[in-house]
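Peer 1: Provide a 3D model corresponding to the input given below.
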Amino acid sequence: MIKKLITFLFSGVTLLTLLAGCRGHDDHSALLTLLQDIRNRPPGTIAPLPETLTPPLVHYTGSQQPSPFKLHKEQRTPASSIGADPFTPDSVSPQGVLEQHPLQELSFVGTLQLSDDRTPKAFIDDGHGEVHKVIAGQYMGQNFGRVVKISEDTIYIEETVQDEQGTWVTRPRQLKLVMEADE
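Peer 2: Purely as a prediction, here's the structure:
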């Protein structure tokens, strides 16, 4: 019984509070004046849209023209028949630990270079709790990425990938040093 009375009183107070917020305001004169000023402004003109050019229609019959979705015979010729592809990676040599992880999983966490050593060493976190030492010339990532240069805050890598025609090409990649946020 008391619970119902408390619920009823609480509902009543909530209803009265909501209704108090909805009471009418008589001072809308500033808003009405602003709306009237906007209505009294002269109408503007809109520039016409530029004329669009319709491209010519080309009908593809399929029998008279080559398919745009298949490679032509000269494109299908393997690179090995033309000559040795200079960027073909060595897929026979055993892979290192860092070559088993995608480059996106690897984090550059630090460098070390002793005063009497000319070769800087980078430290890479493999994302699975292991930190590995890397020097220039080693490979990392699943796209035959060779470490070209190590600076204080960047590791420069050349990955070897195949393009659309199956030719091996190199592309530059970088790993930036991961900075921990101050706590």
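
Peer 1: rest of the way, CA atoms for contacts and neighbours
Peer 2: OK.

Peer 1: host element of M179?
Peer 2: For M179, there is no enclosing helix or strand under DSSP states H and E.

Peer 1: List the buried residues in stretch 76-88.
Peer 2: T88 (16 or more other C-alpha atoms under 10 Å).

Peer 1: Quote the end-to-end distance of it.
Peer 2: For stretch 76-88, the separation between the terminal residues is 17 Å (C-alpha to C-alpha, to the nearest Å).

Peer 1: how close does the most centrally placed residue in the chain get to I6?
Peer 2: Ranked by distance to the mean C-alpha position of the chain (C-alpha atoms, centre = their mean), the top residue is Q104 at 11.5 Å. To I6, Q104 is 60 Å away according to C-alpha to C-alpha.

Peer 1: again, but for L177
Peer 2: Note on L177: its distance to I6, by C-alpha to C-alpha, is 62 Å.

Peer 1: Let's compare: structure for the following, please.
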Amino acid sequence: MVGACTADQEELTVWMEQQRRDVKPNVQPLVAPKKFVAAPYGGGQVVDPFSNQKLSVALKQEARQPNSLLAAEMSRRKEALEQYPTDSMSMVGSMTEPKSGRQFALLKVDSLLYQVKLGDHLGQNFGKVIRITETEVALREIVQDAAGEWIERTSTLQLQEKAR
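Peer 2: The predicted structure follows:
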């Protein structure tokens, strides 16, 4: 049986050599890339569309409109916790004042502890504390929807349990 396989292999080798000689590869030449012509940027004197200046002008224009949710927000003085996003804050506790019964929440931001009460403002979306319980702080925020309209939404900060 071994002898029979070797005889066919010689014929196969001859056929493969013949195929190598006869077949020529047909490779299409690559098209030369188009030359890139750089256009000079002429917007150096124009206000950057992402600048804080442009955003503040747009917010002030929005606040001037009657019935705008932003009108009251733009005219008041900013509070300390409004420079932080709400996702960087964590509620670590709550307290109730014994005499008046007023509730306070303790929020931790950048390893500092802040005490907030009803009506305080926090977060970068014009958040205002509307409810404090033992386990959460509810906020009313003013954000833009997909159509660019300013709407109110409610969000919460939950009490963070310490891992044991």
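
Peer 1: With both chains overlaid, what TM-score comes out?
Peer 2: Scored against TM-score structural alignment, normalised by the length of the second structure, the superposed chains reach a TM-score of 0.57; 103 aligned residues with a C-alpha RMSD of 2.2 Å.

Peer 1: Which one of L177 and I6 of the first structure is surrounded by more residues?
Peer 2: L177 (19 against 11; other C-alpha atoms under 10 Å).

Peer 1: Which residue in the second structure aligns with the more buried one?
Peer 2: Applying TM-score structural alignment, one finds that L177 of the first structure aligns to L159 in the second structure.

Peer 1: Same check on T111 of the first structure?
Peer 2: Checking TM-score structural alignment: T111 of the first structure goes with S94.

Peer 1: now swap in E164 of the first structure and tell me
Peer 2: Using TM-score structural alignment, E164 of the first structure pairs with A146 in the second structure.

Peer 1: OK, contacts around its match?
Peer 2: Neighbour list for A146 of the second structure: empty [criterion: C-alpha atoms under 8 Å, 6 or more residues apart in numbering].

Peer 1: Roughly how far does it sit from R153 of the second structure?
Peer 2: Per C-alpha to C-alpha, A146 of the second structure is found 14 Å from R153 of the second structure.

Peer 1: Please apply the same query to T96 of the second structure.
Peer 2: From T96 of the second structure to R153 of the second structure the distance is 26 Å (C-alpha to C-alpha).

Peer 1: All the helices of the first structure, residue numbers only.
Peer 2: Listed in chain order, the helices of the first structure (DSSP state H) span 2-21, 29-40, 73-76, 79-82.

Peer 1: which residue numbers in the second structure go with the second one?
Peer 2: Under TM-score structural alignment, there is no match for helix 29-40 of the first structure anywhere in the second structure.

Peer 1: Give the buried residues for that helix.
Peer 2: Buried residues in helix 29-40 of the first structure (16+ other C-alpha under 10 Å): none.

Peer 1: if we look at that helix, which residues are touching it?
Peer 2: Here helix 29-40 of the first structure makes contact (C-alpha under 8 Å, 6+ apart) with no residue beyond itself.

Peer 1: how far is it from where the chain is centred?
Peer 2: 48 Å (C-alpha atoms, centre = their mean, to the nearest Å).

Peer 1: what does the first one give?
Peer 2: From the chain centre to the centre of helix 2-21 of the first structure is a distance of 53 Å (C-alpha atoms, centre = their mean).

Peer 1: Equivalent analysis for the last one, please.
Peer 2: The gap between where helix 79-82 of the first structure is centred and where its chain is centred comes out at 35 Å by C-alpha atoms, centre = their mean.

Peer 1: Just the strands from the first structure, written as ranges.
Peer 2: Assigned by DSSP state E, the strands in the first structure fall at 107-112, 121-125, 131-134, 139-140, 145-150, 154-162, 168-176.
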